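Asker: Next input, structure requested:
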Amino acid sequence: MTGLALVFLTVMGAGIDFLVVNRLQAQIFDEAERAAVNWGASLQPGSTPRPVPRTDIDLLQLVDSRGRVVTASAAAEGRPALSTVRPPADDRIQSRTECSGGGECVMLAAFRVPQPETPGLRPDEPLFVYAGMTRPPILAGHRLQLLTAAGVLLGVVLAAWVNWWAAGRNMRPVEVIREHLSHITVSDLSQRVPQPPGCNEHALLVCTVNQTLARLEEAVKLQRRFSATTSHELRTPLTGLRTRLEEAVLYPADVDPHETIREALSITERLEAIVDDLLVLARLRSGTPAAHEPIDLGALVAQEAAAQAGGVPVRVHVDRDVHVRGNRIQLIRVLNNLLANARRHAGTVVEVTAGHADGQAVVTVTDDGDGIAPQDRERVFERFVRLDDGRRREPGGSGLGLAISRDIAQAHNGTLLVEDTPRGARFALRLPIQRETPAPAAPAPDHGERGERGDLDHLDHLPDRAGQHLQEHAEQR
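Answerer: Take a look at the predicted model:
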């Protein structure tokens, strides 16, 4: 900014110098010409009165053609002819600057006196009037340039000081913000930066900083709560596993080793399910988008509902042309979680529908069980939250299925909510509908579809050892 001020003021100073010099010179020459013409016109035949200057043009001389001074003003008395210029008859007046050997310069105008006006003076030769003044000091030396340079330097210094003051004044609130932020640590995120008055950039910056701190505080609270809950959920089966193994070691005669191994495998399967669900949650929360493809949601719902063998029957009502764009594996996981949850709590039947509503694809899974209390309809989507009825019906559950399902719905720009229903519980999955109808895909054999999509949740229907082998094979692929 100071550099720009220096360039601007230098250019402006040079322009002012040029204008001042030209203006002053033009003014002096104009006055000299006017004085020369007026005096020359006032000469009377037979007389050469001494001129009396009435302006700053104090050097006036009447000179003949041989350079002899006929008469002069008081200031020019005793001086030789001010100039040797002799204006011709067709160009009676000329302006110029004459400098002597002593360094003195005179700005003057030379005027050729018309012959008819001086018939009695010297009719045989022309006369010339010289009118001028000593060149002013401001034009004689470099005083104007020095004054301009001093003014430019002063202006640059003033501009630099103003910029420094303005920058300091503008940065002072930023320094206050920085100082407050330096005292905020991850151990105490409840502090906030004081909000300055007004609606300027600093106030908006503080507002954004406080909003970011609030989100960060909430994220840290969720992370801490998640860590504490995860530690508790993992510690419980690990404690049970350690107890079984210690009993087998301390009391080998009283403990059946086969029974201990079966119980240890059951606990290990629960630990494995919890870890797998935690990995899925971590991938969903990392924000890394999964590969999406056009999906016929109605056909997918009918297919997954038909795969629910045994237990409570599932009734399916599916509309045609319910197409969405998403990740097939993740949507299958959501449907399986909802179907498993509904069959676990249903009394006699589970109803599944897929259709359109308000420009969205809607999948509902409804059971005829005891339902979910209104105050618990959001809590069931929290991680490791299991209601009393759920703990009673499935003691080994991880409490992560619905949390994973909601995260998947949100990753697809959709929602997963518990809606009102006359009886039981209804889960509604809403996804953005795809307007373009995808090209029909070639049908795949039923026996190979589950193995290709690698959804490890379906291995729960297989025997333990066979499921483990198939799971390892799917992971290797």
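Asker: can we go C-alpha only for contacts and neighbour counts from here?
Answerer: Fine.
Asker: Does Gln25 lie in a helix or a strand, and which?
Answerer: Per DSSP states H and E: Gln25 is located in helix 2-42.
Asker: That helix - contacts with which helices or strands?
Answerer: Judged by 3 or more Cα pairs under 8 Å, 6 or more residues apart in numbering; DSSP states H and E, the packing partners of helix 2-42 are strand 93-99, strand 105-112, strand 127-134, helix 143-182.
Asker: so can I have TSV of those showing distance to Asn336?
Answerer: Compiled in TSV, the helices and strands packed on helix 2-42 are given as follows (distance: least, Cα to Cα, whole Å):
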stretch	distance to Asn336
strand 93-99	106
strand 105-112	106
strand 127-134	108
helix 143-182	47
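Asker: compare with the first, here's sequence two:
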Amino acid sequence: MRPGLRTRTTVVAVAVLALAFVAAGVVVVVLLGWSLDKASTENARSAGKQVINEIRKAGARDLTSSDVASTGDTASVIQVLGSTGQPIASDPSISGQAPLTSARPVPGQEAVETATLSINGSSEDYRVVSTGVAGPGGPYTVISARSLDPVDEASTRLSLLLGIAAVPLLTVSALAVYGAVGSALRPVEYMRRTVAEISTRDLNRRVPLPPGNDELHRLATTLNEMLARLSSTHEAQRRFVADASHELRSPLNTLTTALEVSQHHPEAMSTGELVEVVSLETARLRELVDDLLLLARTDDTTDNPVRTEVDLDDLARTEAERARVDLEVEIRATPAKVRGNAPQLRRAIRNLVDNAREHAKSRVRVETRTEGTMAVIEVGDDGPGVPEQDRERIFERFVRRDDARQHRAGGSTGLGLAIVAGIAARHGGSARYVPGHDGACFRLELPLLEDA
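Answerer: Next up is the predicted model:
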């Protein structure tokens, strides 16, 4: 089972801190060792200076072991070699031993090396400084050796101390990070519980916004915007179902009434009148069902109808000619090509033309043109127009203008402009009402074909 975000974050943070602590510890230990090593060399050099000065003045004839003995510093020993390379004076701790090193620098020069020496029964690493000295009876070699064991011991102790200190430090850091991450994620958990408690009957509930303008605040804002969209969609679907039920009920009630009258009062309605009523209401039902199915397809993002190159001006001209039967039609068709589904685009233009025919007094205007990267279709009429407060709402489903049932088309399902808006959106365009005209004017915009 994969550990949670809180645990993973804590492990990563502690691991990074541990690596940083180890790197810093290594640097400190290395710097300390280098400093102590350098100090050991200087101490060994300083310890032999007094003997070197005496040899330069009076030679080594009167030197004794006490003259080169360390004064309380057991980590340092001195040995003086004569011109033959044999010891002529040594620290009591190395009395009788062979020369500590084979280095024989000329007078005025020195040689520094690290050697393992056996002194006082134990073998240790020593920093050995050999200096060539010119004096009476010379030349001589003064060897000053200082133990490096204190350097190793100090480095070991510091490493151990850092290791011991790292345990509580990393523990405290782990607890701090674990608590901090938990505190940071607490609002997220509260948001999760809140969203989990929201049902389709309570979509008006929102997630409380955390203080500040950080990522959590933006997350809560995004969740609230998503809930608002879900609430709006749910409400639209609810209204759609209610409106569709109401619209379907009207022709069904008419059919039911006509059939009951024909059955119980055959003298009140002839067979021809019954057939006429049934045909008319069946046609209304078929039109409404077709519109509902088309709207469902425009809402379905998984529906991908075949798209081809479409000449909008040809479609517009064809649909406009249909209106010449009872109206004066003005056609201004400038070539405009788009990529889309021809039947759907034809339906959108037909709905605009039918809407104009339904509300026009005597004249309909259809125009196609291009503006920048968009193909534009405008359909207008010389009717009463659309009140300003209804110009956005008119594209909603089952919305009719007040005068819709007073015109020659006999009323509509209230889905025509909603279908236009849905088809436009599926083709990357838009549909809107254009103010400033005598009568109503609707505009459909679609992206032009790229190579047009």
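Asker: Reformat the helices and strands packed on helix 2-42 of the first structure as CSV; add mean neighbour count and distance to Leu278 of the first structure.
Answerer: Formatted as CSV, those follow (neighbours: other Cα atoms under 10 Å; distance: least, Cα to Cα, whole Å):
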stretch, mean neighbour count, distance to Leu278 of the first structure
strand 93-99, 17, 98
strand 105-112, 25, 98
strand 127-134, 26, 99
helix 143-182, 14, 33
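Asker: What range does stretch 357-365 of the second structure cover in the first structure?
Answerer: With TM-score structural alignment applied, stretch 357-365 of the second structure matches the range 343-351 in the first structure.
Asker: Equivalent analysis for stretch 221-229 of the second structure, please.
Answerer: With TM-score structural alignment as the criterion, stretch 221-229 of the second structure aligns to 207-215.
Asker: who touches the matching stretch?
Answerer: For stretch 207-215 of the first structure, contacts defined as Cα atoms under 8 Å, 6 or more residues apart in numbering pick out 189-190, 192-193, 195.
Asker: average gap between it and the second structure?
Answerer: Averaged over the aligned pairs, stretch 207-215 of the first structure sits 2.0 Å from the second structure after superposition, using mean Cα distance after the TM-score superposition for the first structure.
Asker: Narrow the contacts of stretch 207-215 of the first structure to those that are buried.
Answerer: For the contacts of stretch 207-215 of the first structure, a neighbour count by 16 or more other Cα atoms under 10 Å gives the buried set as 189, 192-193.
Asker: Among those, which ones are in helices?
Answerer: Assignment to helices by DSSP state H places none of these there.
Asker: nearest to Val314 of the first structure, of those residues?
Answerer: Closest approach to Val314 of the first structure among these (Cα to Cα): Leu189, at 48.9 Å.
Asker: Over in the second structure, tell me which residue corresponds to the closest one.
Answerer: Under TM-score structural alignment, Leu189 of the first structure pairs with Leu203 in the second structure.
Asker: sorry, back to before: distance from the match of stretch 221-229 of the second structure to the middle of the chain?
Answerer: The chain centre lies 16 Å from the centre of stretch 207-215 of the first structure; the measure is Cα atoms, centre = their mean, to the nearest Å.
Asker: Then stretch 288-297 of the second structure?
Answerer: Average the C-alpha atoms of stretch 288-297 of the second structure, do the same for its chain, and the two points are 39 Å apart (Cα atoms, centre = their mean).
Asker: Look up the average distance of that stretch to its aligned counterpart in the first structure.
Answerer: Aligned to the first structure and superposed, stretch 288-297 of the second structure gives a mean residue distance of 0.9 Å (mean Cα distance after the TM-score superposition for the first structure).
Asker: So which bits of that stretch are buried?
Answerer: Burial within stretch 288-297 of the second structure, assessed by neighbour count using 16+ other Cα under 10 Å, is assigned to 288, 291-292, 294-295, 297.
Asker: same check, this time on stretch 291-308 of the first structure
Answerer: Under 16+ other Cα under 10 Å, the buried positions of stretch 291-308 of the first structure are 294-302, 305, 308.
Asker: Please flag which of those sit within helices.
Answerer: Counted as lying in helices by DSSP H, out of those, are 297-302, 305.
Asker: Looking at these, which one is closest to His232 of the first structure?
Answerer: Nearest to His232 of the first structure out of those is Ala305 (Cα to Cα; 34.0 Å).
Asker: which one in the second structure is aligned with that closest one?
Answerer: Using TM-score structural alignment as the criterion, the counterpart of Ala305 of the first structure in the second structure is Ala320.
Asker: Give the next helix or strand downstream of the helix holding Gln25 of the first structure.
Answerer: As assigned by DSSP H and E, the chain's next helix or strand after helix 2-42 of the first structure is strand 59-64.
Asker: In terms of secondary structure, what does that following strand contact?
Answerer: Packing contacts for strand 59-64 of the first structure, counted by 3+ Cα pairs under 8 Å, 6+ apart, involve strand 69-72, strand 127-134.
Asker: Reformat these as TSV; add distance to Asp464 of the first structure.
Answerer: Converted to TSV, these look like this (distance: least, Cα to Cα, whole Å):
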stretch	distance to Asp464 of the first structure
strand 69-72	133
strand 127-134	118
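Asker: Let me know which of those strands is the nearest to Ala219 of the first structure.
Answerer: Evaluated with Cα to Cα, those place strand 127-134 nearest to Ala219 of the first structure, the distance being 85.8 Å.
Asker: The closest one vs the second structure, average offset?
Answerer: For strand 127-134 of the first structure, the mean deviation from the second structure after alignment is 5.0 Å (mean Cα distance after the TM-score superposition for the first structure).
Asker: Average offset of the next helix-or-strand element following that strand relative to the second structure?
Answerer: Toward the C-terminus, strand 127-134 of the first structure is succeeded by helix 137-140 as the next helix or strand (DSSP H and E). Following superposition, helix 137-140 of the first structure is found to deviate from the second structure by 5.8 Å on average (mean Cα distance after the TM-score superposition for the first structure).
Asker: returning to that earlier point: who touches the match of stretch 357-365 of the second structure?
Answerer: Outside stretch 343-351 of the first structure, the residues that reach it (Cα under 8 Å, 6+ apart) are 311-317, 342, 364-370, 390, 393, 424.
Asker: same check, this time on stretch 128-147 of the first structure
Answerer: Residues contacting stretch 128-147 of the first structure (Cα under 8 Å, 6+ apart): 17, 21, 29, 32-33, 35-36, 39-40, 56-65, 82-83, 86, 104-113.
Asker: quick one on the thing from earlier: now do the helix holding Gln25 of the first structure and strand 59-64, the angle between them.
Answerer: Counting by axes from the mean of the first three to the mean of the last three Cα atoms, to 10 degrees, helix 2-42 of the first structure lies at 50 degrees to strand 59-64.
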